[in-house]
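Engineer: Predicted model, plus sequence, below.
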Amino acid sequence: MNLSNVFICIGCAFAVASGQVLMKVASLSWNEMGGLFNIRTLSWLVTAFAVYGLSSLVWIYVLRHIPLSQAYPFLSITFLLVPIASAVFFSEKFDWVNVASAVLIVAGVSLNSFVRQNIS
């Protein structure tokens, strides 16, 4: 996998994570506004779906050019990005379990990329 494809995969992971965070913002707005059919809540929800939908289209592009077995590990980065974003934006807990999980995820993605690159 070439470097531009790696960046596209990472960008897709960031877009998926952003969509998840925006869905959380929409849910908080829904609670605060007391209903789904509020312009603020619907705006957040439409934005979340747009970002998530765009990331799905990029993912389809990725799968046209990269084997799924090589591309999929990059989506695991979302399991790192979403907890960090939830701690930063929503003051949710980020403890040693999150850190250990993040280290394992980054190590796994790095190992997968390194081995695939050196085998090919």
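Structural biologist: That came through fine.

Engineer: going forward, measure contacts and count neighbours with C-alpha atoms only.
Structural biologist: Noted.

Engineer: Give me the buried stretch members for the helix ranked longest in the chain, please.
Structural biologist: For the chain, the helix reaching the highest residue count under DSSP state H is reported as helix 3-33. By neighbour count on 16 or more other C-alpha atoms under 10 Å, the buried set for helix 3-33 is 6, 8-27, 29-30.

Engineer: Below is structure B, check it against A:
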Amino acid sequence: MNPRRGMTFALGSVLLVSAAQLGMRWSMTRLPAPQDWLPLSNLDVTALTVVMAAIFAYALSMLCWLLALRDLPLGRAYSLLSISYALVYLLAASLPLFNETFSFSRSLGVALVILGVITINTRPARTSRLRSSP
């Protein structure tokens, strides 16, 4: 097990899935409802391209996640996924193209999530010891 490599893949997964979420949000506000997708001339090519890129980012995110699970205990790896919730909220509220707003309760929730992730991942990992039979 290589925890540093696992952490790198887990954080790569978080960044990719966060980018995918933001890309999906941006695109879906620019595309018509699915029942109006035909004829294809109704579709914004840029928004459709971003949707496809977001789907690809999801796939890469899953690959990074699978590689992270080889090197990290599940409890640590899974807690890192929570960073994506915080990251998406912070970016969506910070970037004007998403037209989201900050709120005290959401920001407090994000702070608590980050505090939880830090708490889980700064404690030394316990290694399971197998008892050897006599």
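Structural biologist: Looks like it came in fine. Keep in mind it's a predicted model, so treat the numbers as computed, not measured.

Engineer: picking up where we left off before, and whichever helix or strand comes after the longest helix of the first structure, what other elements does it pack with?
Structural biologist: Under the assignment DSSP states H and E, the closest C-terminal helix or strand after helix 3-33 of the first structure is helix 39-65. Using 3 or more C-alpha pairs under 8 Å, 6 or more residues apart in numbering; DSSP states H and E as the contact definition, the elements that helix 39-65 of the first structure packs against are helix 3-33.

Engineer: Please look at Ile105 of the first structure and Leu80 and confirm they touch.
Structural biologist: Yes. Contact status for Ile105 of the first structure versus Leu80: in contact at 7.4 Å, counting by C-alpha atoms under 8 Å.

Engineer: Spatially nearest residue to Gln117 of the first structure (excluding sequence neighbours)?
Structural biologist: If the residues on either side of it in the chain are set aside, Gln117 of the first structure comes closest to Met1, at 6.8 Å by C-alpha to C-alpha, 6 or more residues apart in numbering.

Engineer: Check Leu45 of the first structure too.
Structural biologist: The spatially closest residue to Leu45 of the first structure, leaving aside those adjacent along the chain, is Ala26, at 5.2 Å (C-alpha to C-alpha, 6+ apart).

Engineer: what separates that neighbour from Ala17 of the first structure, distance-wise?
Structural biologist: Here the distance between Ala26 of the first structure and Ala17 of the first structure works out to 14 Å (C-alpha to C-alpha, to the nearest Å).

Engineer: Ok, Leu28 of the first structure next?
Structural biologist: Computed as C-alpha to C-alpha, the Leu28 of the first structure to Ala17 of the first structure distance reads 17 Å.

Engineer: What of Ala107 of the first structure?
Structural biologist: As for Ala107 of the first structure, its distance to Ala17 of the first structure is 19 Å (criterion: C-alpha to C-alpha).

Engineer: before we move on, what about Asn38 of the first structure?
Structural biologist: As it turns out, when the distance is counted by C-alpha to C-alpha, Asn38 of the first structure lies 24 Å from Ala17 of the first structure.

Engineer: now do Pro67 of the first structure
Structural biologist: Counting by C-alpha to C-alpha, the separation of Pro67 of the first structure from Ala17 of the first structure is 22 Å.
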